[in-house]
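K.L.:
The sequence isn't on hand, but the structure is:
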């Protein structure tokens, strides 16, 4: 954990979950074998090109005993040394039910990341919330659409292209909003009367 890159990773995780984890807990989590293995693969340019770090309730994630990866799911690991709910995945085994962060390698496969540099463009960091689609819809509808409508100068694009772009953007935002409302409403079907069956 002594490399500048892993110190940077540790700081980003603490900042993401600052009210729920301490620096010591994050360092213990990163030192656990399962977690360390995934970050080593990420930094060495091997299979893992992205790593997600989650903080979720213990009942919803696969946990690890004594830092060893679970035999049934090598993609997920969590630190048990500190009783925290931090866990790590490649992004396809743990659903995003709460805020999480990710580290994405931008270098080509097989090319290792310089771990002596704390931060550069070889590893991107970001955070995801559980309501990603709702956030996207709000950003498009409330931020980008008004900004684009207010813009008068579109460079070499003529008025027809501008209108077509704005129409398609609004259509996409409306479709996204309708899909989200449909998902949120929840359809409840009643069981038919026994006489009908």
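P.N.:
That came through fine. None of the values given here were measured: they were computed from a predicted structure. Numbering: from 1, shown residues only.

K.L.:
Going by C-alpha atoms from here, please, whenever you check contacts or count neighbours.
P.N.:
Will do.

K.L.:
where's residue 12 relative to residue 100, distance?
P.N.:
Taking Cα to Cα, to the nearest Å as the criterion, residue 12 is separated from residue 100 by 11 Å.

K.L.:
Can you pick out the residue with more neighbours from those two?
P.N.:
More neighbours surround residue 100 than the other of residue 12 and residue 100, with 23 against 19 (other Cα atoms under 10 Å).

K.L.:
Pull the number of nearby residues for the residue lying closest to the more buried one once chain neighbours are set aside.
P.N.:
Once its chain neighbours are removed from consideration, residue 100 has its nearest residue in residue 54; the separation is 4.6 Å (Cα to Cα, 6 or more residues apart in numbering). The burial metric for residue 54, expressed as a neighbour count using other Cα under 10 Å, is 27.

K.L.:
where does residue 54 land in three-state SS?
P.N.:
Reducing the assignment at residue 54 to three states with DSSP: H, G, I helix; E, B strand; the rest coil gives strand.

K.L.:
how far away is it from residue 14?
P.N.:
Residue 54 sits 12 Å away from residue 14 when distances are taken as Cα to Cα.

K.L.:
take the one below as the second:
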């Protein structure tokens, strides 16, 4: 099932998500749906809040990057916790399915260690670096209620204010179905 992507301005994107209790939902089906939704939108990562579910889960698939190192990077992260981040910080232009049409430079540490459960609720603790770490950091931010635009300078945020306001109204170009924030 392909879900609509929740866009900028929806409260679900700005609140910390809750842990998933084993057996409370069908995480395998949800993961399958999230991968289908992400691939349909040409994404490389998707967090549950981006489909309107405030739970601590995200999926990643680096294979569309056509980088040999990313070909086998397809994972499901349930109730993840980043244990540490370090390494040389590096800047890369990030985009987000929930903020269509906007890409900006974000600086992040190059390495991390994360503890998470897979779709079978088996615990893992792994280290990632480079682009793999960046994708995880971006998606992890989503389950913490953080968007990549939160890392921008006040000046840059002022420049983007109009574009962001347009996204909340659905005035944006997305090649996938979006879900607008509820009117207050």
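P.N.:
Here it is on my side, so go on. Because the structure is predicted, anything quoted here is derived from the model rather than measured.

K.L.:
Mind checking the TM-score on these two?
P.N.:
After superposition, the two chains reach a TM-score of 0.25 (TM-score structural alignment, normalised by the length of the second structure), with 76 aligned residues with a Cα RMSD of 5.3 Å.

K.L.:
Let me see the ranges of the helices in the first structure.
P.N.:
When secondary structure is read from DSSP state H, the first structure shows helices at 4-16, 23-31, 33-44, 132-139, 145-150, 159-185.

K.L.:
deepest of those, which one?
P.N.:
helix 33-44 (a mean of 21; mean count of other Cα atoms under 10 Å).

K.L.:
ok, for residue 103 of the first structure, nearest residue in space, not its chain neighbours?
P.N.:
Counting by Cα to Cα, 6+ apart, the nearest residue to residue 103 of the first structure once its immediate chain neighbours are dropped is residue 125, at 4.7 Å.

K.L.:
Quick check: that neighbour touching residue 105?
P.N.:
No - with contact defined as Cα atoms under 8 Å, residue 125 of the first structure does not count as touching residue 105 (9.1 Å).

K.L.:
Comparing these two, which residue is more hemmed in?
P.N.:
For residue 125 of the first structure versus residue 105, the count of surrounding residues by other Cα under 10 Å is larger for residue 105: 23 against 17.

K.L.:
Determine the longest strand present in the second structure.
P.N.:
Ranked by residue count and defined by DSSP state E, the top strand of the second structure is strand 74-86.

K.L.:
The helix or strand hosting residue 36 of the second structure versus strand 74-86: what angle between them?
P.N.:
Using DSSP states H and E, the secondary-structure element containing residue 36 of the second structure is helix 27-40. Helix 27-40 of the second structure and strand 74-86 meet at an angle of 90 degrees, taking axes from the mean of the first three to the mean of the last three Cα atoms, to 10 degrees as the criterion.

K.L.:
Now helix 27-40 of the second structure: buried residues?
P.N.:
Along helix 27-40 of the second structure, the positions that meet the burial threshold by neighbour count (16 or more other Cα atoms under 10 Å) are 27, 31, 34, 35, 37, 38, 39.
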